[in-house]
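Novice: Have a look at this fold, sequence not included:
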């Protein structure tokens, strides 16, 4: 590796600002706002206006030979998201352009025609995606068959395939294809109307949604009005008081009661994560809402009545639904499960659990479908005493979390040592493997960030080095061999080499794809390693590295 691990040559001295790894291809936003993609191109996802099978496998396909994605106009892109076989970029004017496969209308162009494959044009001929709304696009996330965008008005709008309800439109109808449905006709994902929910179960008010004020004696009949209560809980949103004179209070029968119901906070999203066939968003109020396929409970319905394709408030229990309180800071939609980081540093996961990726003692293959599985009944992942999480990454069937002490703990599937525990024993499905018994991943230093691929994990350390562990058949660990790491004793810690990016080079960020990974270095160059059968490493050949 090192000087044998080639940087991706973008030509003209250009450097990378960000990188996104798709299934068998990679895209990067460069310092001048241009976008370049390399790897598999059978669906036109490289956006080069050619039906070439791939780029990056030959010397003349890198550097000046690697074309820019022609987005037309001036200013370039500020962000890019690589999905399974399509790509979307946010321009500096906060518009969106998409290219690649379009069988489900995931490009949002009013048809099912692929773009970028040479048949239909790029550049000025590639239309902007009309997402509607009152503002520009802040960010975009590409799933397998659908795309979601966060708009500056706080709305989330999704288009493409909708067989699992992943567009959050309240039906199973796809948008963005020949049936239209874009622009002002593209429904926003409805996170709630006004400042209050559509229905309040007063008997269930327990301090999260409001408080109950009870009468002191039988027949007192306290509470005979409905009116504004001001901002009782101090979250900046007005509350309402409901008088219930016939309620039984602590003082006896029909002592009366009054319910102060807290107004909902800002029903706008600041982040969205598109999974395989479902999506989740974090709202400014601290709520998590999910929509789409729920075959494994990944929406966290918990037995509530709903339409098959509705938007669900994920009930994460006490401390996670307090308006103006802790709430949720981040969410990750995996293939068939979801995880959220609460502001108090706890983690809760729901959905598929066959491999123990939910991180708590249960033999149930999925959690979040039945009554009594969500809310306070959904356990937090037991990471041990005093452990608080700052961020996490969900792989295909495992999760790694960075703690406030800059440590890493991983749980779920461990078939190839991707948990970094020195064995192939999965964690998360049995209590004895969690808590203080779940070891920190020993990488020989503090960790700033982590990224989970299909069966491997990579971490950026405090010294700006990168270490990877788990599956390595295609060289995805960047160590110059095909031996898995983390699946046997003595392979982690100081015995796990850092990836050699060359003398004096540090890393800003890393993105783990299916079987390959890419890193943005401190000089803003990009280097990639792992499987290269489609040229996804962008180094001018098809050799794995």
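Specialist: Now that the structure is in, tell me what you want to look at. None of these values were measured; they are calculated from a predicted model.

Novice: alpha carbons only for contacts and neighbour counts from here, please
Specialist: Will do.

Novice: Number of residues surrounding residue 94?
Specialist: For residue 94, the neighbour count with other C-alpha atoms under 10 Å is 18.

Novice: do the same with the one 10 residues further on
Specialist: Using other C-alpha under 10 Å as the criterion, residue 104 is surrounded by 23 other residues.

Novice: before we go on, here's another structure to hold up against the first:
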């Protein structure tokens, strides 16, 4: 199964990230034990010599607009940053990480239910979803459009007593469980165990793929067997991603289909016409997103109004959709994919440097970061808050000569291999193979996990001087 990076990015758009980790593991494999990933840590309050919890899953990051979450190898989850909708899952709306003393042992693990742990997580604008070890799906945080899939519009996690066993699982249908999940601004999609896809929440752009603009999940009786799977024709879906009012899936063979908002060509269909908001647009009528003769997608990531694909075989990177901040990495401000003849072989490869290829992707609202084959991270796009990690606030990728070898990598610690890079609204985080997490960019709500609200990455030397997030 080829991997697919579903990078959330919603008003940013989150990614989800969701989808596979940057080590190449597929979502269906996410529950596999990865003993080399991160040392297990004892429960909060346990003595130093206590028996550590076993490692039961691969670690991963999931970022929302102004918050960040880590899935630990023990299957436990911690989130920090903005908590205005209860997205940190702590039974209140107090931000964490914006003042000293709020992280480390003071930051609780999220209660997922008695005996339960997570195997995958995804962050939306202000909500989070976790696939549990029994492959049920639980979501919490904002719910104004039914994005939690609970048949109402009440937020969860913002009041005491709403998490743990009290938090219902999303009804995916009789006998159905989740393999992967992706969260957008106000919608959520899940890849089910039969490889069908179901989406719920906001639908004003057809992002639920139902041939209408009726939102689902905000009233009783709209989920479960009452919610029809998205019709993607004969495609055998391997994974999915949700962006700002649009969604994409990829097949086992690397074929891509996208639907929903298409104002900037982010569906890669050579038009700006929405798909999925009217009858007859899905299924066999859904136009394939193509990347060139004989080219298939190994990983696809979705941003706010732009998307990128790592191609199978050589790790080449192609980006399409909005280019108004240089986020397509082509040395101009042109959008691509919104006009005929711009996709396929006509879509240029992003220059990452001589001999360099991409193995992971992350997005903010108008930026892209690529995790390269040599474990370095390169970022380009808007960079208004230093989210490209270059020590300034100037756009990158919007003018000639700014990409390739001229683009310097983010100054992360030498000798620490990067496992995953993830993006939020205007911030980025890197997960190292040793279990550490380092974040840079905008920090208005403590999403960088530094115990303050100081932005980092917009002045020289700040990323290199930034400490890892204190998680334990």
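Specialist: Looks like it arrived, so ask away. It should be emphasised that the depicted structure is a prediction, and the values quoted were computed from it without experimental measurement.

Novice: roughly how far is stretch 348-364 of the first structure from the heart of the chain?
Specialist: 18 Å (C-alpha atoms, centre = their mean, to the nearest Å).

Novice: Now it: buried residues?
Specialist: For stretch 348-364 of the first structure, burial by neighbour count (16 or more other C-alpha atoms under 10 Å) applies to 348-362.

Novice: which residues does residue 127 of the second structure contact?
Specialist: Taking C-alpha atoms under 8 Å, 6 or more residues apart in numbering as the definition of contact, the neighbours of residue 127 of the second structure are 64, 85, 87, 139, 140, 141, 142, 143, 147, 148, 183.

Novice: State the distance from the aligned partner of the last one in the first structure to residue 292 of the first structure.
Specialist: Residue 183 of the second structure maps onto residue 274 in the first structure, with residues paired by TM-score structural alignment. Computed with C-alpha to C-alpha, to the nearest Å, the distance linking residue 274 of the first structure and residue 292 of the first structure is 10 Å.

Novice: and residue 400 of the second structure, how many neighbours does it have?
Specialist: Residues within reach of residue 400 of the second structure, counting by other C-alpha under 10 Å, total 11.

Novice: and it, what pairs with it in the first structure?
Specialist: Matched to the first structure by TM-score structural alignment, residue 400 of the second structure sits across from residue 489.

Novice: Check for me that its match belongs to a helix.
Specialist: No - secondary structure assignment (DSSP: H, G, I helix; E, B strand; the rest coil) places residue 489 of the first structure in coil, not in a helix.

Novice: surely it meets residue 417?
Specialist: No - contact criterion C-alpha atoms under 8 Å: residue 489 of the first structure and residue 417 do not qualify, at 10.4 Å.

Novice: Please enumerate the shared neighbours of those two.
Specialist: Common neighbours of residue 489 of the first structure and residue 417 are listed as residue 423 (criterion: C-alpha under 8 Å, 6+ apart).

Novice: would you list every one of the strands in the stretch 401-545 of the first structure?
Specialist: Taking DSSP state E, counting those that start in this stretch as the criterion, the stretch 401-545 of the first structure contains strands spanning 408-412, 447-452, 456-461, 466-470, 507-512, 516-521, 526-530.

Novice: repeat for the stretch 1-150 of the first structure
Specialist: With strands called from DSSP E, counting those that start in this stretch, the stretch 1-150 of the first structure shows them at 16-21, 25-30, 35-40, 54-55, 77-82, 86-91, 96-100, 137-142, 146-151.

Novice: Columns distance to residue 406 of the first structure on top of those, output as TSV?
Specialist: Supplementary listing: the strands of the stretch 1-150 of the first structure in TSV, determined by distance: least, C-alpha to C-alpha, whole Å:
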stretch	distance to residue 406 of the first structure
strand 16-21	23
strand 25-30	28
strand 35-40	33
strand 54-55	38
strand 77-82	27
strand 86-91	32
strand 96-100	36
strand 137-142	27
strand 146-151	30
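
Novice: Map residue 344 of the first structure across to the second structure for me.
Specialist: Under the alignment (TM-score structural alignment), residue 344 of the first structure pairs with residue 253 of the second structure.

Novice: And the helices in the second structure?
Specialist: In the second structure, the segments counted as helices under DSSP state H are 462-465.

Novice: Count residues in the vicinity of residue 394 of the second structure, would you?
Specialist: Neighbours around residue 394 of the second structure, by other C-alpha under 10 Å: 18.

Novice: Quick check: it touching residue 382?
Specialist: Yes - under the contact definition of C-alpha under 8 Å, residue 394 of the second structure touches residue 382, with a separation of 7.0 Å.

Novice: residues contacting the match of residue 183 of the second structure?
Specialist: 141, 142, 143, 147, 148, 280, 333.

Novice: now those as JSON lines including neighbour count and distance to residue 541 of the first structure?
Specialist: Shown next, in JSON lines, are these (neighbours: other C-alpha atoms under 10 Å; distance: C-alpha to C-alpha, whole Å):
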{"residue": "141", "neighbour count": "23", "distance to residue 541 of the first structure": "30"}
{"residue": "142", "neighbour count": "30", "distance to residue 541 of the first structure": "28"}
{"residue": "143", "neighbour count": "27", "distance to residue 541 of the first structure": "28"}
{"residue": "147", "neighbour count": "31", "distance to residue 541 of the first structure": "31"}
{"residue": "148", "neighbour count": "28", "distance to residue 541 of the first structure": "34"}
{"residue": "280", "neighbour count": "33", "distance to residue 541 of the first structure": "38"}
{"residue": "333", "neighbour count": "28", "distance to residue 541 of the first structure": "34"}
